[in-house]
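# With the sequence up front, the predicted model follows.
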Amino acid sequence: MLKNNIVKTVLRLFLGILVIITSAVLLILLFTEVVEVKNIQVMKWLPILICAIGFYFAGLINKITKFIFTLFLLTSLLFFILLDMLHFPFFFLIGFISVLSILSTRKELSKNIRISSLTLILVIFVGYLLSQPFIIKNKGYGTDMTGINLYNATVLWDFTTKPSRTLPKEFFKDYDENEVRFGDFKGKTIYVSFWATWCGPCMQQKPHLENLKQQLKDYTDIVFIDVSIDTDLEKWKNYLLSNEQVGHQLISQNIAKTHSNYQFSGIPYHIVIDSMGNFKQIAGPHALGYDSDLLSDSKRLTDFMNTPYKVFKINNIAGKDTIIRVR
């Protein structure tokens, strides 16, 4: 009898974990392939939504399982870490949301406690949902040479008050594994490229990037930093030994945190940081001299940092593209 109960408990827990992971896969596919939300990988509301739904149904499956055993369901959060969707300290919030979802299914708790748990989850979810831009990529989506202005996109909301963002206090490692942060170069204009040795488009951009560095080598107030998001430290080091690179070479210590801090999902990705410590996405070194002119002209850079992005719609009429400003 005891053995049968143990087997049933293990099966319920396993089924609960399967439900959580399945919920994650389905919701990720929904927002990446069907709705096509821009930068979905760094949307903090997504793991909150996934855990709220997944752990709620996993809790229902395990409502007769002892509560202390249901905490084993939290091991499914490792799946999110593998997807680079969680980082510390955000990981603790997701764990808290997951526990609240389980509590909301426990019949031994009062109705008020269960409702309060669900209400708190809803408040946290809505807060994060509205804190980040919600932009949907339509057919023909793209960006202009600045990398900022959008074509064929729908902005459901964006409550961002400043075009640029304040620099996060994140530490990276250099070749000798010393900790370095962008703030160490305060007062300089910093051009940052996020890349990886396994990224084909990054490799294609490398010659353009090195050319840009050469164009601006006499500007002592401009600093170039390449940040790798490789998971294999030795592979990154071997690449640097075989390929001489100008500028500071760093590697991320926490890829999910880097993605979240600088709001990007894919690479290559480039940002410019002004002397005040504000940063903004920039197109990249392939933009036919745009970046070099922007970096070397302080007034132009200031204007760029303070200019909000625009959204345009491209209509193809009689084989010709017509651009219409929509935001």
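Okay, I see it.

# only C-alpha atoms for contact and neighbour calcs from this point on.
Fine.

# Buried residues in stretch 208-217, which are they?
Buried residues in stretch 208-217, counting neighbours by 16 or more other CA atoms under 10 Å, are found at 208-213, 216.

# Output the contacting helices and strands for the strand or helix carrying Pro207.
Using DSSP states H and E, Pro207 falls within helix 200-215. On a contact count with 3 or more CA pairs under 8 Å, 6 or more residues apart in numbering; DSSP states H and E, helix 200-215 meets helix 290-296.

# put this beside the first:
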Amino acid sequence: MRRALVAVVVLFVVLAAGIATVWLGSRWIISVVTQKAGPAPVRRVGQAVPPFELADLQGRTWRLTDLKGKTAFVNVWATWCAPCRKELPHLQRLYERVKDRPDVVLLTMNVDEKVSEVQPFVAKNAYTFPVIPAHEYVRKTLTTTGIPRNWVIDAGGVWRFDEVGYRDGEDDWVANAERMIEEARTPQGAPTRPDQRTGT
């Protein structure tokens, strides 16, 4: 009888742990689209970007070291994220403007759990920017959540911008993105945006 009781308790603990894992995973996904446009609440500006080695949908392997010496604009998105879907056409426009620049690279990190759903979405919308399935990397990198998200990384692999969210009617989205890229090309310590200098 006692052994049976112990077995039941152990089974309950295992099931509870499994349920907690699933719930926490879903919580991360659900909370992803609740942020408004603006600087991320956790300050990453000035910090080194964690290294990565990830393959994009075309099979090309991307490493953080590949970006050394260049300014990188990285968009984090998902196919089921409504604000992301609104932002992506702007991102495509930006990509067309910077893709031939030797000093700038634009790529995206997709956080869909089902990678098989990403390629059809990209093809349907005729997006040509690089798409890297990066669910686990982004989940481990972000201590707070929120997408769409735009990172601007300088030539030394340091975050210069970490913007989260998208607002309707952002006709100047591309101009703002290009401004961030140009600011990130300047040495750290040069005049920049107030929210970067003060962390507010």
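Noted; the coordinates are in hand. Because the structure is predicted, anything quoted here is derived from the model rather than measured.

# What residues in the second structure pair up with the helix or strand just after the helix holding Pro207 of the first structure?
Toward the C-terminal end, the helix or strand that comes next after helix 200-215 of the first structure (DSSP H and E) is strand 222-228. Counting by TM-score structural alignment, strand 222-228 of the first structure pairs with residues 104-110 of the second structure.

# same deal with stretch 189-197 of the first structure?
Counting by TM-score structural alignment, stretch 189-197 of the first structure pairs with residues 71-79 of the second structure.

# returning to that earlier point: quick one: average offset of the helix holding Pro207 of the first structure versus the second structure, please.
For helix 200-215 of the first structure, the mean deviation from the second structure after alignment is 1.7 Å (mean CA distance after the TM-score superposition for the first structure).

# Tell me who's in contact with the residue lying closest to Glu178 of the second structure once chain neighbours are set aside.
Distances taken as CA to CA, 6 or more residues apart in numbering place Leu94 nearest to Glu178 of the second structure, at 7.8 Å, with adjacent residues excluded. Each residue near Leu94 of the second structure by CA atoms under 8 Å, 6 or more residues apart in numbering is listed here: 174, 177-178.

# cool, and Ile181 of the second structure?
Contact partners of Ile181 of the second structure, counting by CA under 8 Å, 6+ apart, are 71-73, 152.

# Looking for the alignment partner of it in the first structure.
Under the alignment by TM-score structural alignment, Ile181 of the second structure pairs with Leu295 in the first structure.

# May I see the contacts of Ile181 of the second structure organised as TSV, with secondary structure and neighbour count added?
Formatted as TSV, those follow (DSSP: H, G, I helix; E, B strand; the rest coil; neighbours: other CA atoms under 10 Å):
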residue	secondary structure	neighbour count
Thr71	strand	26
Ala72	strand	26
Phe73	strand	25
Val152	strand	26
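
# what sits against the residue nearest to Val104 of the second structure when sequence neighbours are not counted?
Nearest residue to Val104 of the second structure, sequence neighbours excluded (CA to CA, 6+ apart): Thr71, at 4.8 Å. Counting by CA under 8 Å, 6+ apart, Thr71 of the second structure makes contact with 103-105, 152-155, 181, 184-185.

# and those, which are buried?
Buried subset of the contacts of Thr71 of the second structure (neighbour count, 16+ other CA under 10 Å): 104-105, 152-155, 181, 184-185.

# Closest to Arg63 of the second structure out of those?
Arg63 of the second structure lies nearest to Val105 out of these, by CA to CA, at 12.4 Å.

# now the closest one: how far from Leu5 of the second structure?
Per CA to CA, to the nearest Å, Val105 of the second structure is found 60 Å from Leu5 of the second structure.

# now Thr200 of the second structure
The spacing between Thr200 of the second structure and Leu5 of the second structure, counted by CA to CA, is 54 Å.

# what about the helices in the second structure?
Secondary structure of the second structure (DSSP state H): helices at 2-30, 82-98, 118-124, 135-141, 173-184, 194-198.

# Which among these is found nearest to Leu57 of the second structure?
The closest of the helices of the second structure to Leu57 of the second structure is helix 118-124. By CA to CA, the value is 7.1 Å.

# so what secondary structure elements neighbour the closest one?
Against helix 118-124 of the second structure (3+ CA pairs under 8 Å, 6+ apart) you get no helix or strand.

# how much does it stray from the first structure?
Compared with the first structure after the fit, helix 118-124 of the second structure shows a mean deviation of 1.8 Å (mean CA distance after the TM-score superposition for the first structure).

# where's the residue most central in space within the second structure relative to Thr21 of the second structure, distance?
The centre of the second structure sits closest to Val76, judged by CA atoms, centre = their mean, with a distance of 2.7 Å. Per CA to CA, Val76 of the second structure is found 23 Å from Thr21 of the second structure.

# With Thr198 of the second structure instead?
37 Å.

# got it, and Ala78 of the second structure?
According to CA to CA, Ala78 of the second structure stands 21 Å off from Thr21 of the second structure.

# Settle it for me: which of those two has more neighbours?
Neighbour comparison, Ala78 of the second structure and Thr21: the larger count goes to Ala78, with 22 against 12 (by other CA atoms under 10 Å).

# which ones are touching the more buried one?
Shown in contact with Ala78 of the second structure (CA under 8 Å, 6+ apart): 84, 110-112, 147-148.

# Tell me how many other residues surround the equivalent of Leu88 of the second structure over in the first structure.
By TM-score structural alignment, Leu88 of the second structure lines up with Lys206 in the first structure. Other residues lying near Lys206 of the first structure total 17 when counted by other CA under 10 Å.

# same deal with Lys299 of the first structure?
Residues near Lys299 of the first structure, counting by other CA under 10 Å, number 11.

# same thing with Leu26 of the first structure?
Neighbours of Leu26 of the first structure (other CA under 10 Å): 12.
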